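Enquirer: What shape does this take:
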Amino acid sequence: MALNHAAILARTIIGIIGNVISFALFLSPVPTFVKVIKWRSTREFSGVPYVVMLLNSTLWVFYGIPAAVSNNILVSTTNGIGTVLEIVYIIIFLIFSDYRERRKIVLLLSAVPIIFTAVVLCNMLFVDTLPRRAEIVGSLCIVAGIGMYAAPLTIMGKVIRAKSVKYMPFALSFTYFINGLFWSTYACMGIDIFLLIANGAGALLGACQLVLYATYYHGVHPEDQEKTRQDGHELEKVTTVTEANQEIHISKTTK
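Expert: You can find the predicted model right below:
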């Protein structure tokens, strides 16, 4: 019995730590959106990861509710906070994105409440037992969770082509990896196969993102190379004009 209590306590502690890390994960886009507000443009940042994270968070909130699906209130609390933060990020993204990107994000975003409402209603109306609900919602959470962890890879092609990680947020990739690692541990201690698969895949995908980041960390983005060239041309022009003025001044002085 003592061992059982110790195991429950250990799992609870891991879950609380996982909550803290998940909170850090949901806060990790803040530096990105500070840049977006400063630039008044989203530039090449993608809004897809935030829509996928919103869907993922809402499904895990439902999954963790004791009376609805499973007794995983720690999962519900952290994802409830995540849901609010993702909505804030998406609003900022929509304000500063161009028409084409805004249209794409709005179309994706419109699917989130439809999917969530359908999942809740179908499970509450047509599925009577909690284990069966956990199986159905958990399976959907696996898909959404893997989608969330894989979403930042949408920028992967740009990173490889540009050989630069300028538009690949390190904080997001790093917290994805740590978050997946801790929640996988939590799932193993409670034998929650749905949490384990989703977050195990998340840890693996997060590791892939970190490897990509390390590979192209020292790369210079083409737009920065162009800016450097332009600055060099401007400096060359200024230098040429300055030298010409000096020659004219010397010529006038000698006369």
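Enquirer: all contacts plus neighbour counts: C-alpha atoms, from now on.
Expert: Fine.
Enquirer: mind listing what's buried in the strand or helix carrying residue 118?
Expert: Using DSSP states H and E, residue 118 maps to helix 99-126. Residues of helix 99-126 classed as buried by neighbour count (16 or more other Cα atoms under 10 Å): 101, 102, 105, 109, 112, 119, 120, 123.
Enquirer: just the helices in the stretch 151-255 of the chain please.
Expert: Applying DSSP state H, counting those that start in this stretch to the stretch 151-255 of the chain gives helices spanning 156-162, 170-190, 193-216, 222-254.
Enquirer: Would you mind giving the buried residues of helix 99-126 as TSV with distance to residue 192 added?
Expert: Below are the buried residues of helix 99-126 laid out as TSV (distance: Cα to Cα, whole Å):
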residue	distance to residue 192
101	37
102	37
105	33
109	29
112	25
119	20
120	20
123	19
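Enquirer: Here is the second sequence; please produce its structure so I can put it next to the first one:
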Amino acid sequence: MAESLRMTIAVLGNVAAVSLYAAPTVTFKRVIRKKSTEEFSCIPYIVALMNCLLFTWYGLPVVSNKWENFPLVTVNGAGILFELSYVLIYFWFSSPKGKVKVAMTAIPVLIVFCVIAILSSFAFHDHRHRKLLVGGVGLGVSIAMYSSPLVAMKKVIQTKSVEFMPLPLSLCSFLASSLWLTYGLLIRDIFVAGPSVIGTPLGILQLVLHCKYRTRRETEENNKVDPHKGNIEKVDLEMGHGKECVSS
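Expert: Down below sits the predicted model:
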């Protein structure tokens, strides 16, 4: 029963997380169509790529005990494909200066991952210490990745508009975080649950902002009076008032 519950949550977490990874495809379709990266930054995608690499490695039998963390391999393996595609598209369509920036950010990140993979494979000879190394670094990178929506939330509060924070993205973020938090607690793995300790409250906060500012926007739109309609109503009132005066 417990094993079935863990697998069900893992599958749902995979679906929600892959949906979250796939969300930026809309942005990159625009980049391809316009052949320009405009004002978009590549850093969030490089950080996400590093996160996926680390947790894919964490879930493999080299670090984990056999295939105990296989769901991590599937979801983060898909994440690697998505994030690597985004980085490559960004690199291809960026300016020469932008290409240098991407390279100077991505190459050190890949070197750090390779160093961690080599150390965890040869410097440590038991799964516990390998998990501490890879999971500890992965936890730090995940915190950085989950903190990125703070920029969007700040913009929502400043503009009082949820235009810059799509509801499907916020919903997928909340579902993925809460499901992986539950899964991490069930398997008693702090490195799996840890990132979602931050991701889940941030997801809830995004949904709260949606409720607050979407409701406000709808109220403001409903309170707007059509000028033409307003004039007609004004004439009707004046005519009605005139009729009352005549009849009196």
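Enquirer: coming back round to it: mind checking which of the helices of the stretch 151-255 of structure 1 is nearest residue 70 of structure 1?
Expert: Evaluated with Cα to Cα, the helices of the stretch 151-255 of structure 1 place helix 193-216 nearest to residue 70 of structure 1, the distance being 11.2 Å.
Enquirer: Spatially central residue for structure 2, please.
Expert: Nearest to the geometric centre of structure 2 sits residue 173, at 5.2 Å (Cα atoms, centre = their mean).
Enquirer: Identify the residue of structure 1 aligned to it.
Expert: Counting by TM-score structural alignment, residue 173 of structure 2 corresponds to residue 176 in structure 1.
Enquirer: so what's that match closest to, chain neighbours aside?
Expert: Residue nearest to residue 176 of structure 1 in three dimensions, not counting chain neighbours: residue 206, with 5.3 Å by Cα to Cα, 6 or more residues apart in numbering.
Enquirer: Map residue 150 of structure 2 across to structure 1 for me.
Expert: The alignment partner of residue 150 of structure 2 in structure 1, by TM-score structural alignment, is residue 153.
Enquirer: Next up, the contacts around its match.
Expert: The contact partners of residue 153 of structure 1, taken as Cα atoms under 8 Å, 6 or more residues apart in numbering, are residue 209.
Enquirer: how much space between it and residue 62 of structure 1?
Expert: According to Cα to Cα, to the nearest Å, residue 153 of structure 1 stands 26 Å off from residue 62 of structure 1.
Enquirer: and what of residue 117 of structure 1?
Expert: Remark: distance between residue 117 of structure 1 and residue 62 of structure 1 (Cα to Cα) = 11 Å.
Enquirer: got the contact list for the residue nearest to the centre of structure 2?
Expert: Residue 173 of structure 2 makes contact with 16, 17, 20, 199, 200, 203 under the criterion Cα under 8 Å, 6+ apart.
Enquirer: cool, residue 92 of structure 2 as well?
Expert: The contact partners of residue 92 of structure 2, by Cα under 8 Å, 6+ apart, come to residue 99.
Enquirer: and it, what pairs with it in structure 1?
Expert: With TM-score structural alignment as the criterion, the equivalent of residue 92 of structure 2 in structure 1 is residue 95.
Enquirer: Kindly indicate which of the buried residues of helix 99-126 of structure 1 lies nearest residue 242 of structure 1.
Expert: residue 101 (45.0 Å).
Enquirer: dump the residue contacts of the closest one.
Expert: Residue 101 of structure 1 sits next to residue 47 when contact means Cα under 8 Å, 6+ apart.
Enquirer: follow-up on the earlier one: helix or strand for the match of residue 92 of structure 2, which one?
Expert: Element membership for residue 95 of structure 1 (DSSP H and E) is helix 73-96.
Enquirer: what angle do that helix and helix 193-216 make?
Expert: Interaxial angle of helix 73-96 of structure 1 relative to helix 193-216 (axes from the mean of the first three to the mean of the last three Cα atoms, to 10 degrees): 40 degrees.
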